[in-house]
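Trainee: Build the 3D model from these lines:
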Amino acid sequence: MKALILSACCLLGLAACNTSDKSDNLLPIYGNREAVTKTVNGKTVTDTVYHTIPDFETVNQYGKKITRKSLDGSIYVADFFFTSCPSICPIMHRNMLKVYDEFKKSGNVKIVSYSIDPRHDSVAVLKNYADKMGITGNNWWFLQGDKQAIYKLAESYLVAVMEDNKAPGGYVHQGYFVLIDKQKRIRGSYDGTNPEQVANLIKDIKLLQTEPQSMIAQ
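Mentor: This next block holds a predicted model:
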């Protein structure tokens, strides 16, 4: 867990300055990568395979099953929270509303918020939470699933979450907004409690929307 937290902090530090470090107007691709050599038409070709978000199975605030495939063709922003959070979650989601309002009429941008307290955060609780925030439609999903599976999934987003009876609300989690491209690759991470970084996230989503077709293939 300490290693995960360190990795995520490093990612956040890089993302915080990526608006000035972008090369050729492209966002960086984060996470591990592997060089894979194969033979194509008798020639040896080396491709780079990037870290991607794996499959998952959850239910949203409308009781609809949501998986990795549900996000096919979409750029999306992910975060981890719980509805009874007394600390950073309210701040995070007030800031996320800015992202929602900016892109709610866009056809290819979504937000997914994974609950880390699925025992309490039932479909009904998530729907009530969304309603209070004024969230409608399918641009922002609040997701509930198997607790251990969600915690494991958080590692794929380079976000640390854990139970801690001594922490406010009984959980510890990092307040990152993680930007994912249409190929399920991590393209940025932003402190969801920091309005300046959330503004950078909005700019980077717009940049990702204009990314050349040559960047689509892994």
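Trainee: contacts, neighbours, all on C-alpha from now
Mentor: Noted.
Trainee: Three-state assignment for the spatially most central residue of the chain, please.
Mentor: In the chain, the residue lying closest to the centroid (C-alpha atoms, centre = their mean) is residue 78, at 2.3 Å. Assigned by DSSP: H, G, I helix; E, B strand; the rest coil, the conformation of residue 78 is strand.
Trainee: For residue 195, see how far away it is.
Mentor: Distance, residue 78 to residue 195, by C-alpha to C-alpha, to the nearest Å: 17 Å.
Trainee: Repeat that for residue 158.
Mentor: 21 Å.
Trainee: Would you check that residue 48 makes contact with residue 35?
Mentor: Yes: in terms of C-alpha atoms under 8 Å, residue 48 counts as a neighbour of residue 35; the distance is 4.6 Å.
Trainee: of residue 158 and residue 195, who's got more company?
Mentor: residue 158 (24 against 17; other C-alpha atoms under 10 Å).
Trainee: one more, for comparison:
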Amino acid sequence: MNKKYTYVWVSLIVLIFGIIVVPRIVDRLQSGTVVDMDRMNIVPQEKGLSYVLLNKVKRKVPSFQFINQDSLLISDKDYIGKVYVVEFFFTSCPSICPIMTENIVTLQNYFKDQPDFGVASFSITPDYDTPKVLKQYAKKYGITDIDWHLLTGNKEAVYDLANSGFNIFAAEMPDSPGGFEHSGLFALVDRQGYIRCRLDKFGNPIVYYRGAITREMGKNDYGEEEQISVLQEDIQKLLQE
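Mentor: Below is the predicted model:
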């Protein structure tokens, strides 16, 4: 083919691409859909909250079975049909746990008339945190919701649930306050047992919510903002699903 005609055809194709395709790409960039739809670790949602993925599969709370502060056997099945918050804590924690508990008590009081709201607090010092100790802790901090279970049991099972089941770090560390290290994060679980979250302003999933910053504090020393307000909003969204 004559080179002249080849150049004409190439120019024509480029022109058509620019007229038809480029404006669409610009529109998607401006609306944020390119960013949102390219995320690998969430299921895009038209509205509501996103599902957290593991190997492209919706991440679900693994099976568990522990004893609560009333010496009752509680499992993941007891939470089916409820929207609940998950945390890992210990009663002798001298640092962030009291703040975390205060934050969840705030949520407990806000959702006091919601029978489908619950909390699962797993002790990372189960040898010390017996049902009796957990009962005293519940009384001290005003834990009254019958669906807020402070859970204790097999130590290995607790740490496996934290680090593998939820990817919420917890470990024994002698040099840390109280001899243990944990992240202070909250997970949010829907009625079917799936871990859910919202997207941040950049379209990234937050996955977990900061639990060691109160609304009154606003921010921590690292400039991270409190997320109890957004957690409260997201609990409400799941309760309305």
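Trainee: Going along the chain, name the helices of structure 1.
Mentor: 2-16, 18-21, 89-103, 123-133, 147-156, 195-209 (DSSP state H).
Trainee: in the shortest one, what counts as buried?
Mentor: Taking 16 or more other C-alpha atoms under 10 Å as the neighbour-count basis, helix 18-21 of structure 1 is seen to contain the buried residues 18, 19.
Trainee: Then the third one?
Mentor: Burial within helix 89-103 of structure 1, assessed by neighbour count using 16+ other C-alpha under 10 Å, is assigned to 89, 90, 92, 93, 95, 96, 97, 99, 100, 103.
Trainee: which one in structure 2 is aligned with the fourth one?
Mentor: The equivalent of residue 93 of structure 1 in structure 2 is residue 101 (alignment by TM-score structural alignment).
Trainee: next one: the last one
Mentor: Taking TM-score structural alignment for the superposition, residue 103 of structure 1 sits opposite residue 111 in structure 2.
Trainee: In contact with the nearest residue to that match once chain neighbours are set aside, which residues?
Mentor: Spatial nearest neighbour of residue 111 of structure 2, chain neighbours left out: residue 117 (6.9 Å); criterion: C-alpha to C-alpha, 6 or more residues apart in numbering. Neighbour list for residue 117 of structure 2: 82, 83, 84, 111, 147, 239 [criterion: C-alpha atoms under 8 Å, 6 or more residues apart in numbering].
Trainee: Which two among those are spaced furthest apart?
Mentor: Largest separation among the contacts of residue 117 of structure 2 by C-alpha to C-alpha: 147 and 239, giving 14.8 Å.
Trainee: one step back: any idea what sits nearest the match of residue 93 of structure 1, other than its immediate chain neighbours?
Mentor: Closest to residue 101 of structure 2 by C-alpha to C-alpha, 6+ apart is residue 141, at 7.4 Å.
Trainee: can you tell me how far that neighbour sits from residue 181 of structure 2?
Mentor: Note on residue 141 of structure 2: its distance to residue 181 of structure 2, by C-alpha to C-alpha, is 22 Å.
Trainee: and these two? which has more neighbours close in?
Mentor: Neighbour count, other C-alpha under 10 Å: between residue 141 of structure 2 and residue 181, residue 181 has more, with 18 against 12.
Trainee: Give me the distance between the residue nearest to residue 111 of structure 2 and residue 104 of structure 2.
Mentor: From residue 117 of structure 2 over to residue 104 of structure 2 the distance is 12 Å, taken as C-alpha to C-alpha.
Trainee: Then residue 72 of structure 2?
Mentor: In terms of C-alpha to C-alpha, residue 72 of structure 2 sits 21 Å off from residue 104 of structure 2.
Trainee: now swap in residue 78 of structure 2 and tell me
Mentor: 19 Å.
Trainee: repeat for residue 142 of structure 2
Mentor: Applying C-alpha to C-alpha, the value for residue 142 of structure 2 to residue 104 of structure 2 is 10 Å.
Trainee: what does residue 33 of structure 2 give?
Mentor: Taking C-alpha to C-alpha as the criterion, residue 33 of structure 2 is separated from residue 104 of structure 2 by 34 Å.
Trainee: go on, residue 98 of structure 2?
Mentor: Residue 98 of structure 2 sits at a distance of 10 Å from residue 104 of structure 2 (criterion: C-alpha to C-alpha).
Trainee: now do residue 194 of structure 2
Mentor: Counting by C-alpha to C-alpha, the gap from residue 194 of structure 2 to residue 104 of structure 2 is 20 Å.
Trainee: before we move on, what about residue 157 of structure 2?
Mentor: From residue 157 of structure 2 over to residue 104 of structure 2 the distance is 24 Å, taken as C-alpha to C-alpha.
Trainee: same deal with residue 163 of structure 2?
Mentor: When distance is defined by C-alpha to C-alpha, residue 163 of structure 2 is 21 Å away from residue 104 of structure 2.
Trainee: my guess is residue 188 of structure 1 contacts residue 22, does it?
Mentor: No: taking contacts as C-alpha under 8 Å, residue 188 of structure 1 lies outside contact range of residue 22: 11.2 Å.
Trainee: list residues touching both of those two?
Mentor: Counting by C-alpha under 8 Å, 6+ apart, the contacts common to residue 188 of structure 1 and residue 22 are residue 28.
Trainee: more neighbours, these two?
Mentor: Ranked by neighbour count (other C-alpha under 10 Å), residue 188 of structure 1 and residue 22 place residue 188 first, with 26 against 11.
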